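Chemist: Build me a structure from this.
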Amino acid sequence: MNRLFDLTGRLAVVTGARRGIGRAMAEALAAAGADIIGVSTHQRDDDEVAAAVRDQGRSFEGYAVDFADRDAVVELGAELAGRAPDILINNAGTIERAPAAQHPLQWWDRVIEVDLSSQFALTQLVARPMLDRGSGKIVFTASLLSFQGGINVPGYAAAKSGIAGLTRALANEWAARGVNVNAIAPGYIATDNTAALRDDPGRSRAILDRIPAGRWGRGDDLAGAAVFLASSASDYVSGAIIPVDGGWLGR
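Modeler: Take a look at the predicted model:
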């Protein structure tokens, strides 16, 4: 393996690792040599992502944490900080769909907590040992809606716009201290979060017509960007938000 992308001996925390994009990222980091701590609401030590990581010859530990529970996230962050991971992939997230005028406030609160506030709470704690030693990689999962407004997802659009700003703010503070903070902005990826769109023939067709690549993305389409931002190949990349969208934003 090219040493620039070699993660041998690194410990990576991946949130939202049980399925979809998070699972693909965890498996890609393991293939590059990293040991994985996977965190999701229903994460286990013996699920499919755990098996896939171990099949790569790497170790896997699972933590089950509800990212809507602030106290649980802070407790997790303190425990993970004691492990001093080299890489943090902030991928956990949720989405709720309803027109803005009818969007329940409890949905708004939960999406902002899971997709934005918990990301900061966890990062703040896990970053401290990185800053102390002068090295670390932090990668957020942003979104196309970090750049656009979307339809019927006001909480999600607000949270992902916040992630873009948080990525830049942390990068401004931490780049000179050896910690790279960046984000990946997935396009329309075939995951549980986009099932409602794919099941709507009109919306699905409109989305596909806008994507130059002509297809929905797959989780493993994020693998290369995740390994790049977690590795030494990105040592001079800071505050970047990299779209992986089949060309959507360039259309």
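Chemist: switch to C-alpha atoms for all contacts and neighbour counts from now on
Modeler: Will do.
Chemist: now the helices for the chain?
Modeler: Shown for the chain, the helices assigned by DSSP state H span residues 20-31, 48-55, 70-83, 105-112, 118-133, 154-174, 195-198, 201-210, 223-230.
Chemist: Can you tell me which of those is most buried?
Modeler: Highest mean neighbour count of the helices of the chain: helix 20-31, a mean of 25 (counted as mean count of other C-alpha atoms under 10 Å).
Chemist: how far away is V153 from K160?
Modeler: From V153 across to K160, the span is 11 Å (C-alpha to C-alpha, to the nearest Å).
Chemist: again, but for L105
Modeler: Note on L105: its distance to K160, by C-alpha to C-alpha, is 17 Å.
Chemist: Kindly report the same for I242.
Modeler: Per C-alpha to C-alpha, I242 is found 14 Å from K160.
Chemist: To compare with the earlier structure, here is another sequence to fold:
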Amino acid sequence: MPAAFHELASAALPDLLQSDAARVVAISSFVAHRFVPGGTFPASAAAKAALEALVKCLAIELAATGGSANVVVPGYTRKDEGRLGSLDPAAWQKAAAANPQGRLAEPDDIAATVSFLLSQEAGHITGAVLPVDGGLTLM
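Modeler: Have a look, this model is predicted:
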């Protein structure tokens, strides 16, 4: 995963540097920030942490041209039943209960954050790792 992002960013870098409004947003995961016994996914945590480091490096490269690179870190996010990563209703309730806001993120919560970070209004935000997790990573 980090290698694929690096390859993609490297291929796009010349065009990104020529743009006056380059924007890159990567999607990470709370598993790179929340470590609890029996609750971590070590390989995923390491991969997502590496992805976040690569995005910060890209942010530095794009900064001089006014471009930005940021990371959105979703928490537990509702998925349609039967889809990859979906859980049974009891597991979703447990995930929501583990969240300080007491609810799961909706896909639109994540999409709205990405949309904002891609906008002109977010042009001065770069190198940020933004949790969209209802406070999950505060615990």
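Chemist: Please report the TM-score between the two superposed chains.
Modeler: For this chain pair, the superposition-based TM-score is 0.83 by TM-score structural alignment, normalised by the length of structure 2; 134 aligned residues with a C-alpha RMSD of 2.1 Å.
Chemist: Run a quick neighbour tally on the equivalent of I125 of structure 2 over in structure 1.
Modeler: Here I125 of structure 2 is matched to V237 in structure 1, going by TM-score structural alignment. Neighbours of V237 of structure 1 under the rule other C-alpha atoms under 10 Å: 16.
Chemist: ok, V237 of structure 1 touching A183?
Modeler: No. Using C-alpha atoms under 8 Å, V237 of structure 1 is not in contact with A183; the gap is 10.5 Å.
Chemist: unless I'm mixing things up, L229 of structure 1 is touching N182, no?
Modeler: Yes. Using C-alpha under 8 Å, L229 of structure 1 makes contact with N182 at a distance of 7.1 Å.
Chemist: which residues are common contacts for those two?
Modeler: Common contacts of L229 of structure 1 and N182 (C-alpha atoms under 8 Å, 6 or more residues apart in numbering): V139, V237.
Chemist: What spatial separation is found between L58 of structure 2 and A47 of structure 2?
Modeler: As judged by C-alpha to C-alpha, L58 of structure 2 and A47 of structure 2 stand 17 Å apart.
Chemist: Distance to I37 of structure 1 for the helices of structure 1 - can I get that in JSON lines?
Modeler: Output for the helices of structure 1, formatted as JSON lines (distance: least, C-alpha to C-alpha, whole Å):
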{"stretch": "helix 20-31", "distance to I37 of structure 1": "9"}
{"stretch": "helix 48-55", "distance to I37 of structure 1": "9"}
{"stretch": "helix 70-83", "distance to I37 of structure 1": "9"}
{"stretch": "helix 105-112", "distance to I37 of structure 1": "24"}
{"stretch": "helix 118-133", "distance to I37 of structure 1": "13"}
{"stretch": "helix 154-174", "distance to I37 of structure 1": "22"}
{"stretch": "helix 195-198", "distance to I37 of structure 1": "27"}
{"stretch": "helix 201-210", "distance to I37 of structure 1": "34"}
{"stretch": "helix 223-230", "distance to I37 of structure 1": "14"}
